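Enquirer: please find the sequence and the predicted model below.
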Amino acid sequence: MPLTMSSVLIFSVFGLLAAAIVTALLYSMFDWLRPALKRLLGSGSTLSDRAGSLRRRWSRRQTDEEAGDDLDDSTAALISMLNTVSIVVDESDEVVRANPDAYALGVVSDDAIVNEYVLEQVRLVRVKGGRRQFDLTTDTPERFVSLPADAPESGGAYGNDRSDASASVQMVSRPNWLKVTVGRINGHFVVVLLDDVSESIRFAQLRDSFIVNVSEQLLAPTQDLERLADALERGDLDLEQIHAQARQVRLSSRHLSHMVSDLLLLIKAQEPVTPSESNRLDVKEQLDWVASTLADESNRFGTPIAVSCEEGLSVNGEREQIRAAVGKLVENAMTYSLRGSTVSVSAQRSKDGKEAVIRVIDRGEGIAKAEQPRVFERFYRGANQNERTAEGIGLGLAIVKHVALTHHGSATLWSAPKQGSTFTLTLPLAHRAAVD
């Protein structure tokens, strides 16, 4: 049916009305959605600006998510410049970065913090922010303490006849004194800084021990002399009492002289020894000399000395220092051994054939594990003193350690309760080809 003019007019009117209604509806919906769009896109900007803003926000979100896997280069570089030992921990308490010393100090193991208090502080800082500072004492794990080249894998005191399964090589490791700081880097990472102040604390302990021991040694002869002088001045003592006090003065003076001699020897044992043909020493000759010199003391204590030495062992060194070091070990063994027990002194080549291994073994009460880290320190004296060691000043084993170091060797200890102790002095063997 053909359209008339009136039909076209009617359809046009209805089309205009429909377009008006749709436009009104769209305008109404836009006005209703305007607050939400403003919150999404932001106000006061063009559509292109708003689209750019959305792109930037998405980019930042991606960057933040990627940053969760690792530190940015600038932060990592800054941490690496710090003088302290650093540990970086992520949101799951996993160690993502750590200075190697963090493992040796006993704080980190297998990419995790093993000290519960440090881990507790890390979690606290992650939640609350801020910074935590505290002192911490740790022990060095045994795997970071070097075993002597000739140490047995298990049992025995470096080759002696002890077979108790509970006795094993016990390595000496000093405690670590740390100043710890924990802080948050960002929402993903917490950093732990460890400042190792062990050396300063050990120096303070050494200083205190020096003051106490030297003061006692200096005061003793002075007080004995003063008592003897008072008695002579009053004239109320018989000859036997005067002799007794004079003997006490002589004994105190001998201890003082002994201390001064040890201090001088300790000072001499600071410079490394240079091997030469002129300072080549036969090891057996040195051991026999020590045993002969200490024969009277051995008889008095009731602790015979048994010497055994592999033939052909020689080292380069200062004769006085080598003899003093071995003598200190033997004296120490006799004073802590039970009467009737034998002190064994032996020397043999190490497993690799490069060193002379001198061992002094006693059958005493042993040294408590808690005291073992300090036995080679100057002026340190353990708790198990007896009447034989009451006048000691704690320099003997320090001399042994320094003699070992100056001769490019080492000094080590094995000890177990009721099993006695084995001190080992290891020195490089002399080789003619090296000194010609």
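Expert: Nice, I can see it.

Enquirer: for the rest of this, base every contact and every neighbour count on C-alpha atoms.
Expert: Will do.

Enquirer: and Ser344, which of the three is it?
Expert: What DSSP: H, G, I helix; E, B strand; the rest coil gives for Ser344 is strand.

Enquirer: shouldn't it be in contact with Ile361?
Expert: Yes. Between Ser344 and Ile361 there is a contact at 5.1 Å, judged by CA atoms under 8 Å.

Enquirer: more crowded one of these two?
Expert: More crowded of Ser344 and Ile361, by other CA atoms under 10 Å: Ile361, with 26 against 20.

Enquirer: grab the nearest non-local neighbour of the more buried one.
Expert: Excluding the flanking residues, the one nearest Ile361 by CA to CA, 6 or more residues apart in numbering is Thr422, at 4.5 Å.

Enquirer: and the one you found, how many neighbours?
Expert: So Thr422, with other CA under 10 Å, has 27 neighbours.

Enquirer: let's bring in a second one:
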Amino acid sequence: MTLPQIALISLAIGLLIGIALSLVVVWAYRARARMDEETSTTVPEGVTDVLGSMDDAACVIDTSGLVLAASLAAARFGIQVGATLDNPELRQLVRGVRATGGTATESLRITRGGLSLDPRLVSARASVISPRMTLLIIRDVTEQERLDQMRRDFVANTSHELKTPVGAVTLLAEAIESAADDPAQVRIFAARISAEASRLGQLTGRIMSLSRLQADDGLGDVRPVAIDEVIAASIEAHVVQADSAGVDLARGGDRDVWVRGDAQILIEAIGNLVANAIVYSPKGSRVGIGVRADGDIVEIAVSDQGIGIAEADRERIFERFYRADEARSRRTGGTGLGLSIVKHAIQRHGGEVLLWSRPGRGSTFTVRLPRIDSPVSGDVKKEKKRKKKREKKAVKAAAARVRNGETA
């Protein structure tokens, strides 16, 4: 074998050895990178920033259940960085995802902040982001569930309430047809049909009012509203009802108080309180409507001396179609929507409704609304300022004329 051949063979062997060593080094680096990845508890770059911008509760958890990073909202569920994830259901979800290496979503009821009260319905989603870390996102859907349930109840209750007058009208129409030869009976049935039709119209009207109040649109005609006008209109609309029931209506309290809102909606809301007070008051009693201005708040209280509301009913009295006294509501044609309309109407005006009641002593509904300055008094103040400016201007002009006369 010649020398050049030996050199070529040596070169080839050296090249193969170099390639093998390079492959070994690359493999070693990759193996170390995999090992570091499997054993690392460092949160990936950017994940912390993403968590900080999330509105939902979210956190990164290692294999021991330790929270490595968390969003601000996670604190509502007692999840803190450096602490372990305490909730057993969430831990079970994370363990299941880590075992399969995928993603899973479950609906759970958990408590917030480790409290035993106030369970929340959440949609929890867990995803593996590394061999030792799992991302957990918790979305509170309690309010959404409540709204969905309210919609379902509203449809069911509305259907049930509409069936009664519609069914009555149908039966009465059949009764009229069968009593065509008896004019007296026809008149009686016709009067009852008219009453049922009136009740049906009242129910549909209140359903439409409640739907408008619960819509996302703002109030229609927003302007300064005089509470004096609201009280006067509410009382005037129910004078006949009060006279028929033998109940006196009395108005008292502060005058010239103003709020901002829709006058018609406020009149309907206060009117509903007055109407309820009349219905549940005994003959010869009094219903009082009082107004009190307290700083930036105006309070409108409607009090009666009626049967009162049991403690068990007070929490639900503002629910749609809820009646504390079912028999009396049916007898008087009540729809069970009046107080619900009051609550939503006042809330749309930035206020609240408070209730005080004692069985056998009566009830007081107090409406609290943000107060504004009287626009009339504001115009008077502006006119006074303009008058002072005119007077100052006139004095300056007269002084200037005097100076000019002296110099002349």
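Expert: On my side now, so go ahead. None of these values were measured; they are calculated from a predicted model.

Enquirer: same question for stretch 55-65 of structure 2: list its buried residues.
Expert: The neighbour-count check on stretch 55-65 of structure 2 (16 or more other CA atoms under 10 Å) flags 56-62, 65 as buried.

Enquirer: and the residues you listed, which is closest to Leu147 of structure 2?
Expert: Asp56 (19.1 Å; CA to CA).

Enquirer: measure the closest one to Ala397 of structure 2 for me?
Expert: Per CA to CA, to the nearest Å, Asp56 of structure 2 is found 68 Å from Ala397 of structure 2.

Enquirer: centre-most residue in structure 2?
Expert: Note on structure 2: the residue nearest the mean C-alpha position is Glu143, at 8.5 Å, using CA atoms, centre = their mean.

Enquirer: that residue should be in a helix, yeah?
Expert: Yes. Judged by three-state DSSP, Glu143 of structure 2 forms part of a helix.

Enquirer: next, count neighbours for the alignment partner in structure 2 of Gly327 of structure 1.
Expert: Counting by TM-score structural alignment, Gly327 of structure 1 lines up with Gly271 in structure 2. For Gly271 of structure 2, the neighbour count with other CA under 10 Å is 24.

Enquirer: which non-adjacent residue is nearest Gly271 of structure 2?
Expert: The shortest distance from Gly271 of structure 2 to any residue other than its chain neighbours is 4.6 Å, reached at Ser234 (CA to CA, 6+ apart).

Enquirer: check which helix or strand covers the residue nearest to Ser80 of structure 1 when sequence neighbours are not counted.
Expert: Nearest non-adjacent residue to Ser80 of structure 1, counting by CA to CA, 6+ apart: Ser86, 7.9 Å away. Element membership of Ser86 of structure 1, judged by DSSP states H and E, is strand 85-89.

Enquirer: next: Val302 of structure 2.
Expert: strand 297-303.

Enquirer: who's in contact with the closest residue in space to Asp70 of structure 1 that isn't next to it in sequence?
Expert: Excluding the flanking residues, the one nearest Asp70 of structure 1 by CA to CA, 6+ apart is Val96, at 7.7 Å. Contacts for Val96 of structure 1 (CA atoms under 8 Å, 6 or more residues apart in numbering) come out as 70, 87-90, 111.

Enquirer: with structure 2 overlaid, report how far whichever strand or helix holds Val96 of structure 1 is off on average.
Expert: Secondary structure assignment for Val96 of structure 1, by DSSP H and E: strand 95-98. With mean CA distance after the TM-score superposition for structure 1, strand 95-98 of structure 1 departs from structure 2 by a mean of 4.4 Å once superposed.

Enquirer: what does the very next helix or strand once past that strand contact?
Expert: The C-terminal neighbour of strand 95-98 of structure 1 among helices and strands, as given by DSSP H and E, is helix 100-104. For helix 100-104 of structure 1, the surrounding residues in contact (CA under 8 Å, 6+ apart) are 85-87, 108-109, 140-141, 144, 194.
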